[in-house]
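1. just to be clear, the model below is a prediction. Sequence and coordinates:
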Amino acid sequence: MQIATPFRFRTTAALKAFTLAVFALIVFICLASPSPRIQLPRQRRLRFQRPLPLNRAASIDYTDTGAASKETIATKDESSRPTDIPLVDDETKPTSSFDKPGENEGWSGQSSDAVTGTSTASFLSSSTRRSCYSLEGADDVVVIIKTGSTESEEKLPVHFNKTLQCFPHYLIFSDYAEIVDDHVILDALENVTADIRLEHEDFDLWRRLQADGRAALDESELSVNDQGDPASPFGNPENGGWRLDRFKNLPLVGKTLEHKPDAKWYIVVDADTYVVWSNLLQWLKHLDHTKPMYLGSATFVDDQVFAHGGSGYILSSPAMHAAADAYMEEQEEWDRFAADHWAGDCVFGTFMERKQIANLTWSFPSLQGSDPTTLDWTQITDDKRMWCYPAVTYHHLKPSTVEALWDIEQEWIEDSGGKSLTHGDMFKKFALSRLKHERVAWDNLSEDELEGHQTSDALDCRAVCESDTSCIQYSYRDRVCKTARIPKIGREDVDGVHYAGWMLGRIHNLVRDLDDCHEGGWILD
């Protein structure tokens, strides 16, 4: 018994030493081995490919040796670039430095025709292609989407996945030529007058893009990080992409005709514009494509009237060709005019008027410059009650709203029997289902603030609205109650302190009254 204790002690000590040695070995192996990668679900990423070679023979006057030398500075390895945009097929298509999108993500490519610029989309097989693709008159129209490198990654994917399925012919213009998910993006600015392109301060972004590609973009320049109001009538002058935009409207006319000269109609829209395609085609059937026509939502800068670009503007074939010819003859004059202006759509409208190409056909309210989430659906302008007119465009849309409107239109095409979709129909299909009894962390943009009365909470604010028979909705924040006589969807309150509510019974009564339409139809002159 006397030797048992020392023996147990030695055995226990040896066991502890062995355990510590094993533990140390495990720790050493773990530290020496590379850390395992945790595989997180990936969001789909756009595939950006190298820019298309530019046709420099067309973009610069080589008799101006000074301009030519500056052109060489503005681009890299210019001598190695072909002088023409190549056909991009499976063998020559540039590889992407971005991750290839996974399968079954709802993405469809384009035919080689579309990639080379004829913009004949082949997104789906003929057996599964959306009915919107083959609507009567679809083959007569070219849709021109105007965007920029700072916003394209945010705003184009919804068009790739949704709206472009409806357009047999389209072109996308930007401030940088590239291929994104097999869609060709053309540079609208490559032929702008050389000294403006190479020296003007607002072309700084363009020059950086030519030199370094998308690597030249700073995160702060991207539209997702914009701090300005996207719906401001004065735009966002702090953004370099926005400052470039005014130079695109005139050059893209001739560039469009290089790719698609034989269409009857051309519509120019922004990347955050939704086109109600079925309505557009019905409307154009009532118009004469053989006459010079320029249609848009009339806007003014000082005394100059022009078609608002975000609402979209439409040109007939004669107007398009006449504009291209006139711009070619006086390009430098009009490029300098754009440099001294701030709004490209106003530049274009001034050009159309001074060159006497076509008078503007005022097309509001079918061409609409507002977002359906903030729109006053009851508005009457120029004796036209918006509710009763066919909807052709909306503007300032988030991608999620574009997708929602596209889904609504597809259902309408299938179920309406060819009837036009009015703004009133869109309210009932899009807005009405989004109006709730009440919502927390939501601002419905009520504007009428109560004077001389502070409410204690959201319930008190609702009671105030209920007591006023003209009140349609209310919002409450920090003891301030606001009401409104028109229904709006509004937006999420990121601070989470807004309360919003709607008087649904009153809204249904309002809809019934607004549906009593004795006007509407297509705007023809």
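-> Structure received.
2. for the rest of this, base every contact and every neighbour count on C-alpha atoms.
-> Fine.
3. helices of the stretch 251-400 of the chain, residue ranges please.
-> Using DSSP state H, counting those that start in this stretch, the helices of the stretch 251-400 of the chain run over 251-259, 277-284, 317-329, 331-339, 344-354, 399-415.
4. for the third one, buried residues please.
-> By neighbour count, with 16 or more other Cα atoms under 10 Å as the criterion, the buried positions of helix 317-329 are 317, 318, 319, 320, 321, 322, 323, 324, 326, 327.
5. cool, and the fifth one?
-> Along helix 344-354, the positions that meet the burial threshold by neighbour count (16+ other Cα under 10 Å) are 344, 345, 346, 347, 348, 349, 350, 351, 352.
6. swap in the fourth one?
-> Buried residues in helix 331-339, counted by 16+ other Cα under 10 Å: 331, 332, 334, 335, 337, 338, 339.
7. ok so, going back, of the buried residues of helix 317-329, closest to residue 203?
-> Distance to residue 203, by Cα to Cα, is smallest for residue 327 among those, at 20.2 Å.
8. got the helices of the stretch 251-400 of the chain as a markdown table, with distance to residue 28 columns?
-> Listed next are the helices of the stretch 251-400 of the chain as a markdown table, based on distance: least, Cα to Cα, whole Å:
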| stretch | distance to residue 28 |
| --- | --- |
| helix 251-259 | 64 |
| helix 277-284 | 65 |
| helix 317-329 | 73 |
| helix 331-339 | 66 |
| helix 344-354 | 65 |
| helix 399-415 | 51 |
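9. wait, which of the ones you listed is closest to residue 290?
-> helix 317-329 (6.4 Å).
10. for the stretch 1-150 of the chain, just list every one of the helices.
-> Assigned helices in the stretch 1-150 of the chain, in chain order: 4-32, 56-59, 65-74, 112-115 (criterion: DSSP H, counting those that start in this stretch).
11. out of these, nearest to residue 218?
-> Between residue 218 and the helices of the stretch 1-150 of the chain, the tightest spacing by Cα to Cα is seen for helix 65-74, at 18.8 Å.
12. same for the closest one, what does it pack against?
-> If contacts are counted by 3 or more Cα pairs under 8 Å, 6 or more residues apart in numbering; DSSP states H and E, helix 65-74 sits against helix 194-199, helix 204-212.
13. second one coming, line it up with the first:
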Amino acid sequence: MSPSIYKLAARGRWIALLAVLLFAGLIFRLWWSLRSPAIVQELPFTRVESKQNSTHSNHGGVVAGDDASKHQQSNSNASTVHCPDMPGMEDILVVLKTGVTEALNKVPAQLDTVLRCTPNFVIVSDYEEVIGGVRTVDVLRNVSDHIKQSQAEFDLYNRVQRGGRVALRPEDYGSDFNSQYGRQGNPGWMLDKWKFLPMIDAVLERQPTAKWFVFIEADTYLFWENLLAWVSKHDPSQPKYLGCQTAIGDNVFAHGGSGFVLSNPAMRKVSEHRKTHMSELEELTVREWAGDSVLGRVLKDVGVSLTWSWPMSQGKQLWDLDCFSEAYSRRAWCHPVVTFHHMTPIEVYDMWAFDQQWLDSHRSGTNTVLFRDIFVNLVLPEIGGVRNNWDNLSEDEVKDDKSPDHKFTAEECRERCKGKSDCLQYTHHPDGRCLASRGTMQGEPKVNVTSGWMIDRITAKMDEFGKCETVEYVL
């Protein structure tokens, strides 16, 4: 073989070897990206501010914004963003609690809306990753190894810590069916109860001087202006625990999804108690099925009582909310609404749009959003008359005295409601059931269901409740 042939053969071997090495390198990078925690830099939605113009910066999980962020232009509708500019905003840390199975679906809407107007916030989760330029904080890291290895709820957590998001399985997303014991068929929800106590230390460490800590979830909508006005009427130097009351057995606590507020002294009491009762509190969490209940028990043990905050802290969605409702010697109508719960990302965007329009049109006067305002602007335009394929969520079943098994027609159901002076709406189901209500809800689509509202009575009820010359607060 000639020297030139040897040279060509040698060059070919080097080229082949180089190709093999390059291919191996690509395989390694792909393998490494799959086993490492996912870092999400771009999301499938239009952010209001671009990354180049964003004024939010990441500081170990706490995000601080400046005034420039209040005037960014929307890429979708070019409308000006109006954020409240009130004394005290800098003293509040908003804590958004989420989890790996829902974060990518729900957190972007929060970053694009509520959290845009939040000077200081932290996103706590069961998985550390970057979403929209914000790093989440894994608050389960300081749960004991014994608990992580012995409790079935941590199977999801352990797999994701080892393998990243690719370790998630379809069954990890589970069912959203909410029973009286929560979403027991949802592994992400089951794991969530372990975050409530650890997140107290995690966020206190990041913002130790905050006067108020406001805890919301990824499906909670927060009205900033109303929150500021509310907490300004409370003393942050005292141990305070504000939230929508609920109960499991004899334990009354603030419902997590409705949002709750803790003052700095209350936070420190929980933190100090946890340091000396770690094992005991982990065993308590094993026995309980709701983490907000565990936190409520601890607050009671350290002497911090709950301020029952219904209706301001609200567990309802807009479509199933009765703004005429009365409970606990309070009437919702003239109270400000601070939170809604179970809000889908689309509903978060819709509420944000209303919130922005409200702030824009009320610059010269009070911009407090009352339940009355929610009803007049968002519910009333959607109701009235008869609506087919719609369920307005009436609950009181109507019976025929002469024939208890009588199956009503839609017209008969309407006439029964019309014949009762306190009936404001009715629902007729295809099986002949007729339901009525003394409240008024917007409702939701449902095939073959017919709903109707007595709009003249609803208007009279609005006149009776009045225009709210005085704003009512839970104090």
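-> Sure, I can see it. Note that the structure is predicted; figures quoted are calculated from it, not measured.
14. before we move on, the earlier item: the buried residues of helix 344-354 of the first structure: which two are farthest apart?
-> When Cα to Cα is used, the two most widely separated members of these are 344 and 352, lying 12.4 Å apart.
15. any idea how far the closest residue to residue 133 of the first structure other than its chain neighbours is from residue 348 of the first structure?
-> Nearest residue to residue 133 of the first structure, sequence neighbours excluded (Cα to Cα, 6 or more residues apart in numbering): residue 166, at 4.1 Å. Residue 166 of the first structure sits at a distance of 27 Å from residue 348 of the first structure (criterion: Cα to Cα, to the nearest Å).
16. before we move on, which element is the counterpart of residue 501 of the first structure in the second structure in?
-> Structural correspondence for residue 501 of the first structure with respect to the second structure (TM-score structural alignment): residue 452. Counting by DSSP states H and E, the secondary-structure element that holds residue 452 of the second structure is strand 444-453.
17. quick check: buried residues in that strand?
-> Buried residues in strand 444-453 of the second structure, counting neighbours by 16+ other Cα under 10 Å, are found at 449, 450, 451, 452, 453.
18. can you name the next helix or strand after that strand?
-> Using DSSP H and E, the helix or strand that follows strand 444-453 of the second structure towards the C-terminus is helix 455-465.
19. can you give me how far that next one is from the chain middle?
-> Between the mean C-alpha point of helix 455-465 of the second structure and the mean C-alpha point of its chain there is a distance of 32 Å (Cα atoms, centre = their mean, to the nearest Å).
20. mean deviation of it from the first structure?
-> Superposed on the first structure, helix 455-465 of the second structure shows a mean distance to its aligned partners of 1.6 Å (mean Cα distance after the TM-score superposition for the first structure).
21. residues contacting that helix, please?
-> 333, 384, 385, 424, 440 (Cα atoms under 8 Å, 6 or more residues apart in numbering).
22. contact partners for the third one?
-> Residue 385 of the second structure is in contact with 452, 453, 454, 455, counting by Cα under 8 Å, 6+ apart.
23. cool, the fourth one as well?
-> Contact criterion Cα under 8 Å, 6+ apart gives 417, 436, 437, 438, 439, 440, 453, 454, 455, 457, 458 as the residues in contact with residue 424 of the second structure.
24. what's the counterpart of the first one in the first structure?
-> Read it as residue 417 of the second structure. That one, residue 417 of the second structure, aligns with residue 465 by TM-score structural alignment.
25. residue in the first structure matching residue 342 of the second structure?
-> Using TM-score structural alignment, the equivalent of residue 342 of the second structure in the first structure is residue 396.
26. count of residues packed around its match?
-> 23 (other Cα atoms under 10 Å).
27. what do you get for residue 7 of the first structure?
-> For residue 7 of the first structure, the neighbour count with other Cα under 10 Å is 11.
28. and it, how far from residue 212 of the first structure?
-> 76 Å.
29. same check on residue 517 of the first structure?
-> Applying Cα to Cα, one obtains 56 Å for the distance of residue 517 of the first structure from residue 212 of the first structure.
30. what does residue 8 of the first structure give?
-> Shown here: residue 8 of the first structure relative to residue 212 of the first structure, a distance of 74 Å by Cα to Cα.
31. same question, residue 477 of the first structure
-> 47 Å.
32. more crowded one of the two?
-> Of the pair residue 477 of the first structure and residue 212, residue 477 is the one with more neighbours under other Cα under 10 Å, namely 19 against 13.
33. just give me the match in the second structure for the more buried one.
-> Match for residue 477 of the first structure (TM-score structural alignment): residue 429.
34. residue contacts, its match?
-> Contacts for residue 429 of the second structure (Cα under 8 Å, 6+ apart) come out as 448, 449, 450.
35. save those as CSV, and put in distance to residue 369 of the second structure too.
-> Below are the contacts of residue 429 of the second structure laid out as CSV (distance: Cα to Cα, whole Å):
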residue, distance to residue 369 of the second structure
448, 35
449, 32
450, 31
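36. what's the closest of these to residue 357 of the second structure?
-> Distances from residue 357 of the second structure to those, taken as Cα to Cα, are shortest for residue 450 (32.3 Å).
37. many thanks, we can stop here.
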